[in-house]
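Trainee: quick one: sequence and predicted model below, then my questions.
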Amino acid sequence: MFIPIGTDNPLKHRPLVNYALIIINCVIFFFTMRFAAGQGTPQQQKLFHELMLVPTDPRLFQYITYAFLHGGWMHLIGNMLFLYIFGNNVNDKLGNLGYLLLYLAGGVVSGIGHSFLSAHPVLGASGAVAAVTGAYMVLFPKTYVHILYIIFFIGTTDIPAIYFILLKLIIFDNILSPKFYGAENIAYSAHLAGYAFGILIPLVMLAFRILPHSHYDLWAVVQRYRRRTQYNHMVNQGYDPFGGAPPRRKWVNIKIKNENTAHPQAEKIMELRADISDAISRSDIAGAAELYLELMEIDSRQILPLQQQLDIANKLMHTSRHSQAAHAYEIFIQHYPQYHFLEQVQLMLGLLYSRYLHEEPPARKHLEAALLKLTDPAQRQMCQDELNRL
């Protein structure tokens, strides 16, 4: 058993609509749980069944009302847990109105999918929750889901959202399980229709820029894969990524024969750079630093975007990898000479050379450059004292 208990995806806004939906589902269950168990007056039983979705005699309102009914405590708790874990971030991304429309439309589409493939009455928020979960996979595929697993023992682990949702929730739970374990009165068709809707709508919105996209949503991941494929094709045709524009067609054969200067691990470099960006987006600077060192072993000329390069250099310094930190700072100064606080980077690098690497010439060079621009009295005094000591 694998139970999601959280994600590493921080919220920017309070997901008010998702909180409201959870409360509404719980309140409705509190007032109808007796009817779901076969209790109550005949009139109450009749009303409860009329609110369920009956595919053989559907009414329009049932495509909404069925999604707010649940058959028992475990049915409710399971749906609300998933809605809380995945819905908060989707609500945060889409806004309150957009999220409400996604949730309600997901319930409707799930009901339609069930009606086409089954004649059995259905109730529960599972289809709407599946739509929300599918949307989470599209919007945040590379975030990590914290999982409580209960197999032969109990433990926790972190799994990328795209693997957990696609492989576990969609393929295993809703495609393979019915074949091996039977239907067990579970509306698998409603789940799959919800997942399909939740995946398709955000993808379309991202593709047409209706929804602002990030570097890490599923559309961006697909586009990077497409560009990487095109890049590999160009390299195979003789393009030199380190030598400028691709050669004219008539020079391709000559280029390949005489001057194969393309980096032999260009694809690995691109993957590492993407992984570094991904780690930094999750505030995993330590992991990004390890990936950066691996990148430097392949090609020490690689330069990251300004803030990434500086963050990793600082992390290497704080973890006492002084020579690697000095190299990262040197690359930063060389490629970003217009940085507003360059003198502070030069001061840091000068102190690093002086106190930890004991290399006087580069230490003096950077300290003297920093002293010319430093304005803070304490920093100027520190810089001057270190120069005097040298």
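Mentor: Noted; the coordinates are in hand. Numbers count the residues shown, from 1 in each chain.
Trainee: from now on I want contacts and neighbour counts done on CA atoms only, so please keep to that.
Mentor: Fine.
Trainee: tell me which element Asp57 is part of?
Mentor: For Asp57, there is no helix or strand it lies in under DSSP states H and E.
Trainee: tell me, how many residues neighbour it?
Mentor: The local packing count at Asp57 equals 9, with neighbours defined by other CA atoms under 10 Å.
Trainee: second structure for comparison follows:
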Amino acid sequence: MERDQAATPPEAEREGAVQRTHEPAFNLPAGLTCILLFLVAIHALRTYVFSSSLDQDIILNFAFLPARYDHPLAEQSLAWLWSPVTYSFLHGSWEHLIFNIFWMVAFGAPVARRIGMARLALFWALSAAAAVALHTVFHWGEMIVVVGASGVVSGFMGGAARFVFSPSGRISRQFAHLNRRLSFSEALSNRSVVVFSGIWFLTNFLVGFGMFTPGGADSVAWEAHIGGFLFGFLLFALFDPRD
């Protein structure tokens, strides 16, 4: 997914280190592992332990509903305040959860290694909110239930696109977090970033037209995916401690 030609000596050394060192395929940061276990625990409780009425209360109070913001906030519960984040901890099915976990392992791990867990927590919250903010623009006042960490995963993808590719265009699986962050101009002229982002956007636009989704476009909050990706790609530097 990325770009140029000769790496600087430190990057070249790191790439060489990757070739010589065989790291475990799933050596996840401990904090990210805890998050994934937390998501699994929540869904297991909702599926196997909680009653249907309790689960409905959880959805009502913690899922995201665009309709909340079409009514006076003083006349409703405070769910409008926290639901732009808490919806990302709920999932519609095991398939939905496993799909998000798969992509979170791929893109969340390098982001977590790079920015640390404190920044990751803030990144999660703000990317989740940015995702449903764009979704709400297209679905203002609608009674649509939005759940899932897909917007956050998209934020991870957007943020990772700024650094996971070395200047040579390669991905260093275990050491990608050590790469220099690409500037906007470098990222937009990097063939790997452009191809990766182009395929990502094309796939989501096709989902928006009802392709790849048995339930149609309404079953996937594709606008939220785009909102999360744009947040991660455009604002990742605010969370990145590296130059």
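Mentor: Alright, I've got the coordinates. Remember, it's a predicted structure, so these values are computed and weren't measured experimentally.
Trainee: list the residues that contact Gly31 of the second structure.
Mentor: 112, 117 (CA atoms under 8 Å, 6 or more residues apart in numbering).
Trainee: translate it into the numbering of the first structure.
Mentor: Taking TM-score structural alignment for the superposition, Gly31 of the second structure sits opposite Val17 in the first structure.
Trainee: any idea how far that match lies from Ala67 of the first structure?
Mentor: As for Val17 of the first structure, its distance to Ala67 of the first structure is 16 Å (criterion: CA to CA, to the nearest Å).
Trainee: do Leu371 of the first structure as well
Mentor: Using CA to CA, one gets 68 Å for the distance from Leu371 of the first structure to Ala67 of the first structure.
Trainee: just want to know which of the two has more residues nearby.
Mentor: With neighbours defined as other CA under 10 Å, Leu371 of the first structure and Ala67 compare such that Ala67 has more, 27 against 20.
Trainee: sorry, back to before: and the match of Gly31 of the second structure, which of the three is it?
Mentor: Classification of Val17 of the first structure by DSSP: H, G, I helix; E, B strand; the rest coil places it in helix.
Trainee: map Tyr66 of the first structure onto the second structure.
Mentor: Using TM-score structural alignment to pair residues, one finds that Tyr66 of the first structure aligns to Tyr87 in the second structure.
Trainee: contacts only, for the closest residue in space to that match that isn't next to it in sequence.
Mentor: Here the nearest residue to Tyr87 of the second structure in space, its sequence neighbours aside, is Ala63; by CA to CA, 6 or more residues apart in numbering that works out to 4.3 Å. With contacts defined as CA under 8 Å, 6+ apart, the neighbours of Ala63 of the second structure are 83-84, 86-88, 90, 145-147.
Trainee: same check on Leu166 of the first structure?
Mentor: Met137.
Trainee: and Ile312 of the first structure, by the same measure?
Mentor: Contacts for Ile312 of the first structure were tallied using CA under 8 Å, 6+ apart; they are 285, 288-289, 292, 328.
Trainee: host element of it?
Mentor: With secondary structure defined by DSSP H and E, Ile312 of the first structure is part of helix 306-318.
Trainee: I'd like the next helix or strand past that helix.
Mentor: Sequence-wise, the next helix or strand beyond helix 306-318 of the first structure is helix 322-335, with elements assigned using DSSP H and E.
Trainee: next, count neighbours for the nearest residue to Gly92 of the second structure once chain neighbours are set aside.
Mentor: Distances taken as CA to CA, 6+ apart put Val147 closest to Gly92 of the second structure, at 6.7 Å, once the chain neighbours are dropped. Other residues lying near Val147 of the second structure total 26 when counted by other CA under 10 Å.
Trainee: and if you look at the one 10 residues further on?
Mentor: Applying the criterion other CA under 10 Å, we find 27 residues in the vicinity of Met157 of the second structure.
Trainee: remind me which helix or strand it belongs to.
Mentor: Assigning secondary structure by DSSP H and E places Met157 of the second structure in helix 150-160.
Trainee: which residue range of the first structure does that helix align onto?
Mentor: Under TM-score structural alignment, helix 150-160 of the second structure corresponds to residues 126-136 of the first structure.
Trainee: how much does that stretch stray from the second structure?
Mentor: With both structures laid over each other, stretch 126-136 of the first structure and its partner residues in the second structure are 0.7 Å apart on average (mean CA distance after the TM-score superposition for the first structure).
Trainee: what lies in contact with that stretch?
Mentor: Residues lying outside stretch 126-136 of the first structure but in contact with it, judged by CA under 8 Å, 6+ apart, are 67, 79, 82-83, 86-87, 89-90, 102-108, 110-111, 165, 190-199, 201-202.
Trainee: give me the subset of those that lies in strands.
Mentor: Among the contacts of stretch 126-136 of the first structure, DSSP state E puts none in strands.
Trainee: please indicate which of the residues you listed are buried?
Mentor: The neighbour-count test (16 or more other CA atoms under 10 Å) marks 67, 79, 82-83, 86-87, 89-90, 102-108, 110-111, 165, 190-199, 201-202 as buried among these.
Trainee: any idea what the residue nearest to Tyr87 of the second structure aligns with in the first structure?
Mentor: Following TM-score structural alignment, the counterpart assigned to Ala63 of the second structure within the first structure is Met52.
Trainee: do the same with Ala41 of the second structure
Mentor: Under the alignment by TM-score structural alignment, Ala41 of the second structure pairs with Val27 in the first structure.
Trainee: quick check: which element contains that match?
Mentor: Under the assignment given by DSSP H and E, the secondary-structure element containing Val27 of the first structure is helix 16-36.
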